[in-house]
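> fold the stuff below for me.
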Amino acid sequence: MNGFKRIVGAALAALLSLCATAALADTVVLTGYPGIFQENYTKAVVEPFRKANPDIQVEFHASPNSAQMLGTLRAQAGAPQIDIVIMDVSVAKAATAEGLLAPIDETVTRHLGDLYPQARVEGVNAVGVTFDNLVLLHNTDKVRPAPTSWNALWDARYARQVSIPAVPDIQGIALTIIADKMAGGTSQGNRMKASGLLG
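Sure thing, here's the model as predicted:
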């Protein structure tokens, strides 16, 4: 939990400083994930920022996934309307390559130095504020015994009852790498490592 607080604290400091350097803008537009992510991020980061900076409004625009966020950034390339975007690192890498994300100004806040080294990926104009975990969830009333392997996703008993995240969602990419390795391949993992998106 301390690691999470450290990362969120640095994210809050970065948000504070980024806004301060944006010529004290009246409104900061933040795009991120909906649902529980929006609820938790608003409580942990946005609300403390609003209290500390009552003259600056923060608009949180929820977007279903990083691919859609990238599409929005592309559409606004000529007239950007988003100040801060929270997206998957794989998609942020594409956004960086397309010139849609400005480089991080390391002088903006000393708190960027508080982030774990894994929060930075070469070739990405951004820093991480969360770490994701890929997990297998199951309905304990309907799935017995509990799955002990990813192979359960291909069990005929559960045909048409399995939901998985799709690429380019970071969890979809991770699951693709797992499935590739289970099938005896190594190409996906090697490509991801070469691109810096897999440790």
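> C-alpha from now on. contacts and neighbour counts both.
Fine.
> can you name the residues in contact with the helix ranked longest in the chain?
Using DSSP state H, we find that the single longest helix of the chain is helix 2-21. Outside helix 2-21, the residues that touch it by CA atoms under 8 Å, 6 or more residues apart in numbering are 25, 28, 44-46, 49, 108-109, 111-112, 114-116, 129-130.
> likewise for stretch 50-59?
So stretch 50-59 is contacted by Leu24, Ala25, Asp26, Thr27, Val28, Val29, Leu30, Val46 (CA under 8 Å, 6+ apart).
> about what we covered before: most surrounded residue in the contacts of helix 2-21?
Greatest neighbour count in the contacts of helix 2-21, by other CA atoms under 10 Å, goes to Val46: 22 neighbours.
> does it count as helix, strand or coil?
Recorded secondary structure, Val46: helix (DSSP: H, G, I helix; E, B strand; the rest coil).
> could you report the distance from it to Val8?
11 Å (CA to CA, to the nearest Å).
> then Ala126?
Taken as CA to CA, the span from Ala126 to Val8 is 15 Å.
> who has more neighbours out of these two?
Relative neighbour count places Ala126 above the other of Ala126 and Val8, with 22 against 19, counting by other CA under 10 Å.
> got the contact list for stretch 138-154?
Here stretch 138-154 has contacts from Leu136, Val162, using CA under 8 Å, 6+ apart.
> want to put them side by side, so please do this one too:
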Amino acid sequence: MTSKLASTFLGLSALSLMAGTALAQDRTLTINSFGGAYEEAHRKCIITPFEQENGATVQIVTAYSADAFAQLRAQKDAPQFDVIHFSGGQEIVGAAEGLLSPIDEAKLSNAADLYPFAKANLAGGEGPAYSIAAIGLIYNSETAPKAPSSWADLKDPAFADHLVLTDISNGYGMLGFLMLNQVSGGDLDNIQPGLDAVTELLGNGAIVVSTSPEIQQEFAQNDAWVAPYASDYAFTLRKAGLPAKFVQGSEGTPASYITTNLVSGRPNQDLALKFIDKTISPEAQACFAEALRYSPTNAKAELSAEVAADVAYGEDGVKGLLRFDPKVIEANRAKWVEAWNKTIAR
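As a prediction, this is how the structure comes out:
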């Protein structure tokens, strides 16, 4: 082979290699997931089917919402995530800061079937909510003297020293407290009615725990009857052999939105949009509900009666969902936690 031919051959080989590398990059996405059972369901319901359908590879970084958002901010000039998932409202801040790309609803084949609240600000960069952690009342269906039906029932003397509250350093605990505050006459500008209600409940024998495993311990060992918490945890308790059921409080159901978001400044947004579209499909959402008891946001998701009983399901189920403004919560979190700690220490 002449030197000229050799140079041409090597040049073509290099171009071919570069093209192959670019093609491989075009079929690879980097996302975050939340670890544990959630990540297992994420793989089963969305990631593996997406890879198989699109000849793609999905790289997972295990990172909860706050950590993932911190990484996204730190990587602002050279982001590593293509799609990022949040459960604490970080998409609102991320969109405002230009870290997330606006989404054209027309590019998502499943968007038309989402409930309006789940796609309220796609054009502003806030990705769609694909699952909801519904906060309501978990109760022991065998030992509780009656089934609770409202948030006001937390104050019912019948439950007294069999009531378990969760510390507001826990995200679900915060939402449960804000609902107790609301039915006690407070709002996001005034949490004192909720703190006064907590003082009364503790005086009647209620206890405060910090984590979900402690809730399970109270139900298993200390005859807990009622705990305001997320719908998926009633399922967790039943899997542990405990007779736990979930009910939405009649005054409303605080919702933790789990969103899937398109990151700005990445080269393969078309593939990322396909992943987001897969995530909001009725099949994927039904799978998540079956695996973890998260509420679907796609109106076409079909659930069995058993699964539907554990979640906010259908038009009637989701109309009671409410969302406390994540921006207000974040701005006041430290002050509220301090006031809470003083209240429960008395």
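> in strands, which of the contacts of stretch 50-59 of the first structure appear?
Of the positions in those, Thr27, Val28, Val29, Leu30 sit in strands, assigned by DSSP state E.
> neighbours around the first one, how many?
What that stands for is Thr27 of the first structure. Thr27 of the first structure, neighbours per other CA under 10 Å, totals 14.
> residues contacting it?
With contacts defined as CA under 8 Å, 6+ apart, Thr27 of the first structure is in contact with Ile56, Gln57, Val58, Glu59.
> from those, list the buried ones, please.
Among the contacts of Thr27 of the first structure, the ones that count as buried by 16 or more other CA atoms under 10 Å are Ile56, Val58.
> Throw the contacts of Thr27 of the first structure into JSON lines and include distance to Gly185 of the first structure, thanks.
Converted to JSON lines, the contacts of Thr27 of the first structure look like this (distance: CA to CA, whole Å):
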{"residue": "Ile56", "distance to Gly185 of the first structure": "51"}
{"residue": "Gln57", "distance to Gly185 of the first structure": "49"}
{"residue": "Val58", "distance to Gly185 of the first structure": "46"}
{"residue": "Glu59", "distance to Gly185 of the first structure": "44"}
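> could the contacts of Thr27 of the first structure go into a markdown table alongside secondary structure and distance to Cys19 of the first structure?
Converted to a markdown table, the contacts of Thr27 of the first structure look like this (DSSP: H, G, I helix; E, B strand; the rest coil; distance: CA to CA, whole Å):
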| residue | secondary structure | distance to Cys19 of the first structure |
| --- | --- | --- |
| Ile56 | coil | 8 |
| Gln57 | strand | 10 |
| Val58 | strand | 10 |
| Glu59 | strand | 13 |
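> and which of the contacts of Thr27 of the first structure is nearest Ser163 of the first structure?
Glu59 (31.6 Å; CA to CA).
> now the helices for the stretch 1-150 of the second structure?
Secondary structure of the stretch 1-150 of the second structure by DSSP state H, counting those that start in this stretch: the helices cover 3-26, 36-42, 48-54, 65-74, 90-96.
> quick one: closest of those to Val183 of the second structure.
Once these are compared by CA to CA, helix 90-96 is nearest, at 26.4 Å.
> quick one on the thing from earlier: tell me the most buried of the helices of the stretch 1-150 of the second structure?
Of all these, helix 90-96 has the most neighbours on average by mean count of other CA atoms under 10 Å, namely a mean of 20.
> return the mean post-superposition distance for the top strand by length along the second structure against the first structure.
If you go by DSSP E, the second structure has its longest strand at strand 129-140. Strand 129-140 of the second structure, aligned to the first structure and superposed, deviates on average by 2.7 Å (mean CA distance after the TM-score superposition for the first structure).
> what's the distance between that strand and the middle of its chain?
10 Å (CA atoms, centre = their mean, to the nearest Å).
> stretch 174-191 of the first structure now?
Distance, stretch centre to chain centre, for stretch 174-191 of the first structure: 21 Å (CA atoms, centre = their mean).
> likewise stretch 115-126 of the first structure?
Taking CA atoms, centre = their mean, one finds the center of stretch 115-126 of the first structure at 12 Å from the center of the full chain.
> quick check: the two most widely separated of the contacts of helix 2-21 of the first structure?
Farthest pair in those, by CA to CA: Ala25 and Tyr116, 29.2 Å.
> could I get the full set of strands for the stretch 201-346 of the second structure?
Ranges of strands in the stretch 201-346 of the second structure, per DSSP state E, counting those that start in this stretch, are 207-209, 226-230, 244-247, 253-262, 295-296, 321-322.
> pick the most deeply packed of those.
Of the strands of the stretch 201-346 of the second structure, strand 295-296 is the most buried (mean count of other CA under 10 Å), at a mean of 33.
> in the first structure, what stretch matches it?
On the first structure, no counterpart of strand 295-296 of the second structure exists by TM-score structural alignment.
> give me the most central residue, the second structure.
In the second structure, the C-alpha nearest the mean C-alpha coordinate belongs to Ile258, at 3.1 Å (CA atoms, centre = their mean).
> could you check how far that one is from Ser131 of the second structure?
In this view, Ile258 of the second structure and Ser131 of the second structure are 5 Å apart by CA to CA.
> buried ones in the longest helix of the first structure?
Here helix 2-21 of the first structure shows 6-19 as buried, counting by 16+ other CA under 10 Å.
> what residue of the first structure takes the place of Val318 of the second structure?
Under the alignment defined by TM-score structural alignment, Val318 of the second structure is left unpaired in the first structure.
> number of residues surrounding Val318 of the second structure?
22.
> same check on Gly78 of the first structure?
There are 9 residues near Gly78 of the first structure, going by other CA under 10 Å.
> which one in the second structure is aligned with it?
Using TM-score structural alignment as the criterion, the counterpart of Gly78 of the first structure in the second structure is Asp77.
> list the residues that contact that match.
Contacts of Asp77 of the second structure (CA under 8 Å, 6+ apart): none.
> next one: Ile82 of the first structure
So Ile82 of the first structure contacts Val28, Val29, Leu30, Thr31, Leu73 (CA under 8 Å, 6+ apart).
> tell me how far the fourth one lies from Thr140 of the first structure.
Put plainly, it is Thr31 of the first structure. Applying CA to CA, the value for Thr31 of the first structure to Thr140 of the first structure is 35 Å.
> surely Leu30 of the first structure and Met87 touch.
No - counting by CA atoms under 8 Å, Leu30 of the first structure does not reach Met87; the two are 11.0 Å apart.
> the two: who's more crowded?
Between Leu30 of the first structure and Met87, Met87 has the larger neighbour count (other CA under 10 Å), namely 25 against 18.
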